[in-house]
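> Structure for this input, please:
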Amino acid sequence: MKQAIAVRFEENGKETYFDPAGLDAHAGDYVMADTEHGPACGQVARDPQPTPDYLLPNPLRPLLRMADSVDIRRMHQRQNEDKKAWRICRECIDRHGLEMKLVKVEYAPDHSKVTFYFTADGRVDFRELVKDLASTFHMRIELRQIGVRDESKMMGGIGLCGQTFCCSRFLRDFQPVSIRMAKEQGLSLNPTKISGCCGRLMCCLGYEQSAYEYLNSILPMVGSTVRTPDGTGTVVETNPISGYLRVRLVSEALAPKYYKASQCQYISGGKRAPRRPDPDDDYSGMRDPAPVVASADDTADFDAEE
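Model prediction:
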């Protein structure tokens, strides 16, 4: 674990970790940090503390210095500009009747451009919107279409587990998740219980998938015939985590009994095969659409096509 400090660049925004670089900064202080978009002013959310490596960005950028009154004033001014730009863009979207949801507005540190992030069910013809925004802000306009999972990662929030979203906390990339994972882990297939706030299957379904695949591959599958200390029976249920089998004995008409897998000897019925790609797996609904990027410079190309 490395010593890291958490900084927020927006009100109630997600935390980003930085190397303290020897600065005596504490929660509530304002600092200048080296971000991927250049130096930026933010507020320290938590004191420096040892942080697991999986939570830290790669590379871990350093803090530059403590912020002064000018830096703080510019930060608040930028936040107010973002809110104002969001309202203006929202009004333009309503005026043009576009079916798109504005998620976030972000100015470049040097004010050379302003980026609008939005979600939509399909492709949106926003040529007129780009022209209106360019004439209003008099700078380069960039519209980026993102997916619902990217929206959750950008906005942050609290998941069903009571923890901050994994995607906004430590996940670098989204991995495909399928309903087959929930089946192999014996979870309820109720969409409200296995779906995140973004409406997609929860990313955490994939965290233990490899362990379940291995455990399921070494246990007799349901329907197999096994020999137990009390006689021969049929497996009616398996618990890969505890290593117990629920077996209905042939010689008894009573309720099935539980046995440790090590107490049972496999006879017939076929063991569960190692996990292989299944044609029933459907990943199409788990992936977000590829981002669509357009700027004011693209309007000339649009006009040429017409």
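
> hey, let's count contacts and neighbours off CA atoms from now on
Noted.

> Show me which residues of the top helix by length along the chain are buried.
Longest helix of the chain, by residue count under DSSP state H: helix 69-96. Within helix 69-96, the residues scored as buried using 16 or more other CA atoms under 10 Å are 71-72, 75-76, 78-79, 82, 85-86, 89, 92-93.

> Could you dump the residues you listed into CSV with distance to residue 33 added?
Formatted as CSV, the buried residues of helix 69-96 follow (distance: CA to CA, whole Å):
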residue, distance to residue 33
71, 11
72, 13
75, 12
76, 16
78, 16
79, 17
82, 20
85, 24
86, 25
89, 29
92, 34
93, 34
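
> Just the helices from the stretch 51-200 of the chain, written as ranges.
Ranges of helices in the stretch 51-200 of the chain, per DSSP state H, counting those that start in this stretch, are 69-96, 127-137, 148-155, 166-169, 179-184, 191-194.

> And these: which comes nearest residue 243?
Checking these against residue 243 by CA to CA gives helix 179-184 as the closest, at 14.7 Å.

> packing partners for that closest one?
The contact analysis (3 or more CA pairs under 8 Å, 6 or more residues apart in numbering; DSSP states H and E) places helix 179-184 against helix 209-218.

> repeat that with 10 Å
Under the contact criterion of 3 or more CA pairs under 10 Å, 6 or more residues apart in numbering; DSSP states H and E, helix 179-184 touches helix 191-194, helix 209-218.

> what does the next helix-or-strand element following the last one rub up against?
Beyond helix 209-218 in the direction of the C-terminus, DSSP states H and E gives the next helix or strand as strand 225-228. Contacts with strand 225-228, where a contact means CA atoms under 10 Å, 6 or more residues apart in numbering, come from 220, 232-236, 245, 247-250, 257-271.

> Residue 117 contacts residue 105, doesn't it?
Yes. Residue 117 is in contact with residue 105 according to CA atoms under 10 Å; the separation is 6.3 Å.

> what residues do those two have in common as contacts?
Taking CA under 10 Å, 6+ apart as the criterion, residue 117 and residue 105 both touch 142-143.

> separation between the residue lying closest to residue 265 once chain neighbours are set aside and residue 220?
Distance criterion CA to CA, 6 or more residues apart in numbering; nearest residue to residue 265, sequence neighbours excluded, is residue 227 at 5.0 Å. Between residue 227 and residue 220 the computed distance is 11 Å (CA to CA, to the nearest Å).

> Also residue 70?
Taking CA to CA, one finds residue 70 at 68 Å from residue 220.

> and residue 224, what is it in contact with?
Here residue 224 is in contact with 233-236, 247, 266-272 (CA under 10 Å, 6+ apart).

> Let's compare: structure for the following, please.
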Amino acid sequence: MAEIIGVRFKSVGKVYYFDPDSIVVQKGIHVIVETARGIECGEVAVANREVSDENIVKPLKKVIRIATPEDLNRVEENRKKEKEAFQTCLEKIEKHKLDMKLVDVEFTFDNNKILFYFTADGRVDFRELVKDLASVFRTRIELRQIGVRDEAKMLGGLGICGRPFCCSTFLGEFQPVSIKMAKEQGLSLNPTKISGTCGRLMCCLKYEQEAYEDLLRTTPKQGAFVKTKDGRGTVVEVNLLTGMLKVAPEKDAAAAKYYNKKEVRLIKDAELKMDGVDAELKKLERDT
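Okay, the predicted model is just below:
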């Protein structure tokens, strides 16, 4: 077992573990820690606790100190600098005529590095841009190309449900989402109905997937051959949530009737077919 605290560096970002080094902290306060990027100021998301060794990657970096008022003022000053740097970078991008979209700018706490996040359709030769920015800011410059999901997380917005994006409000990390999930949940495979503002599959498809997988294990699939009180037939329609099946009799397919799944006996189940999924739909899975 090892004592840790969890720290995040963005409002809805990934939580990283650090060694508290005998410092006791409460959730919500800010601490100064050393990271791979340098010295950073982050918010405590997980107070002092012990976790098993297999859940951490050793060696853990130690907490330097609890953030002072001066440290917090420095963070605020960096936020102001980021806005100025954003505008400067936009001008430089236009000057070099680069096909890229600037999304965000981030100063490290110690000002030893400035990170510029951008999106682009392909590879971008930004070497001259980096030189130009370095001559202006006199510090290390890093340009980082991100995906459309990361862009949505950084910028925020409202989803088709009318609520703020899940990724920008409470999802610390993205989870893989596949077309198969939409198929298993009986959703329309219309891209406009199952994709988010980012253009990728909606993160919320993942939320109920385990429940649907459990229901699929106990419910005959469409195309399954079953036996009912009225004889044998083929399942032509399935409602997973209600457990109702529409079964077409073996001898008279037009006389289909509804049965509860408890009222039928499975003879031969069917497979979930993915052959109706075209390449355009598969593109929605990228970067997931």
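
> Would you convert the helices and strands packed on helix 179-184 of the first structure into TSV that also reports distance to residue 301 of the first structure and mean neighbour count?
Below are these laid out as TSV (distance: least, CA to CA, whole Å; neighbours: other CA atoms under 10 Å):
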stretch	distance to residue 301 of the first structure	mean neighbour count
helix 191-194	43	14
helix 209-218	47	16
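
> right, and these - which one's nearest residue 303 of the first structure?
The closest of these to residue 303 of the first structure is helix 191-194. By CA to CA, the value is 44.4 Å.

> average distance between that closest one and the second structure?
For helix 191-194 of the first structure, the mean deviation from the second structure after alignment is 2.3 Å (mean CA distance after the TM-score superposition for the first structure).

> So what touches that helix?
Here helix 191-194 of the first structure has contacts from 160, 179, 182, 187-188, 199-205, using CA under 10 Å, 6+ apart.

> cool, and stretch 263-277 of the second structure?
Residues from elsewhere that reach stretch 263-277 of the second structure (CA under 10 Å, 6+ apart): 179-180, 183-184, 189, 216, 218-235, 244-245, 247.

> in it, what counts as buried?
Using 16+ other CA under 10 Å as the test for burial, stretch 263-277 of the second structure gives 264, 266, 269.

> Cross-reference the residues you listed with the strands and report the matches.
Among those, the ones falling in strands (DSSP state E) are residue 266.

> Roughly how far does residue 109 of the second structure sit from residue 50 of the second structure?
To residue 50 of the second structure, residue 109 of the second structure is 28 Å away according to CA to CA.

> okay, the two: which has more neighbours?
A count of neighbours by other CA atoms under 10 Å puts residue 109 above the other of residue 109 of the second structure and residue 50, at 22 against 11.

> Contacts only, for that one.
32-33, 37-42, 71-72, 74-75, 77-78.

> Adding distance to residue 140 of the second structure, write these out as CSV.
Compiled in CSV, those are given as follows (distance: CA to CA, whole Å):
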residue, distance to residue 140 of the second structure
32, 21
33, 20
37, 11
38, 12
39, 14
40, 15
41, 18
42, 21
71, 21
72, 22
74, 18
75, 18
77, 18
78, 15
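
> for the residues you listed, which one is nearest residue 9 of the second structure?
Of all those, residue 42 has the smallest distance to residue 9 of the second structure: 4.6 Å, by CA to CA.

> ok, and residue 258 of the second structure, which helix or strand is that part of?
Going by DSSP H and E, residue 258 of the second structure is part of strand 257-260.

> what's the answer for residue 7 of the second structure, then?
Short version, using DSSP H and E: residue 7 of the second structure is in strand 2-8.

> What lies in contact with the very next helix or strand once past that strand?
Using DSSP H and E, the helix or strand that follows strand 2-8 of the second structure in sequence is strand 16-18. With CA under 10 Å, 6+ apart as the test, strand 16-18 of the second structure has contacts from 3-9, 33-35, 42, 44-46, 48, 55-63.

> now swap in stretch 86-102 of the second structure and tell me
82, 85, 103-106, 116-126, 128-130, 132-133, 136-137, 143-145, 151.

> go again using 8 Å as the cut-off
Here stretch 86-102 of the second structure makes contact (CA atoms under 8 Å, 6 or more residues apart in numbering) with 104-105, 116-121, 124, 126, 128-129, 132-133.

> Look up how far residue 38 of the first structure lies from residue 75 of the first structure.
Counting by CA to CA, the gap from residue 75 of the first structure to residue 38 of the first structure is 13 Å.

> That should have said residue 182 of the first structure, apologies.
Counting by CA to CA - residue 182 of the first structure and residue 38 of the first structure are separated by 42 Å.

> These two - which one has more neighbours?
Just comparing residue 182 of the first structure and residue 38: by other CA under 10 Å the higher neighbour count belongs to residue 182, 18 against 11.

> for that one, what are its contacts?
Neighbouring residues of residue 182 of the first structure by CA under 8 Å, 6+ apart: 188-189, 194, 205.

> which among those gets closest to residue 22 of the first structure?
Using CA to CA, the contacts of residue 182 of the first structure come closest to residue 22 of the first structure at residue 205, 39.0 Å.

> wouldn't that closest one be in contact with residue 180 here?
No. Using CA atoms under 8 Å, residue 205 of the first structure makes no contact with residue 180, being 9.9 Å away.

> Could you export the helices of the stretch 51-200 of the first structure as CSV, including distance to residue 24 of the first structure?
Below are the helices of the stretch 51-200 of the first structure laid out as CSV (distance: least, CA to CA, whole Å):
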stretch, distance to residue 24 of the first structure
helix 69-96, 18
helix 127-137, 39
helix 148-155, 29
helix 166-169, 24
helix 179-184, 46
helix 191-194, 43
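
> closest one to residue 51 of the first structure among these?
Of the helices of the stretch 51-200 of the first structure, the one closest to residue 51 of the first structure (CA to CA) turns out to be helix 166-169, at 12.3 Å.

> count of residues packed around residue 110 of the first structure?
Residue 110 of the first structure has 8 nearby residues by other CA under 10 Å.

> what's it in contact with, if anything?
Under the criterion of CA under 8 Å, 6+ apart, residue 110 of the first structure has no contact partners.

> And stretch 140-152 of the second structure, end to end?
Taking CA to CA, stretch 140-152 of the second structure runs 26 Å from one end to the other.

> what range in the first structure matches it?
Using TM-score structural alignment, stretch 140-152 of the second structure lines up with residues 140-152 of the first structure.

> Determine how far the matching stretch lies from the middle of the whole chain.
Remark: stretch 140-152 of the first structure is offset 14 Å from the chain centroid, using CA atoms, centre = their mean, to the nearest Å.
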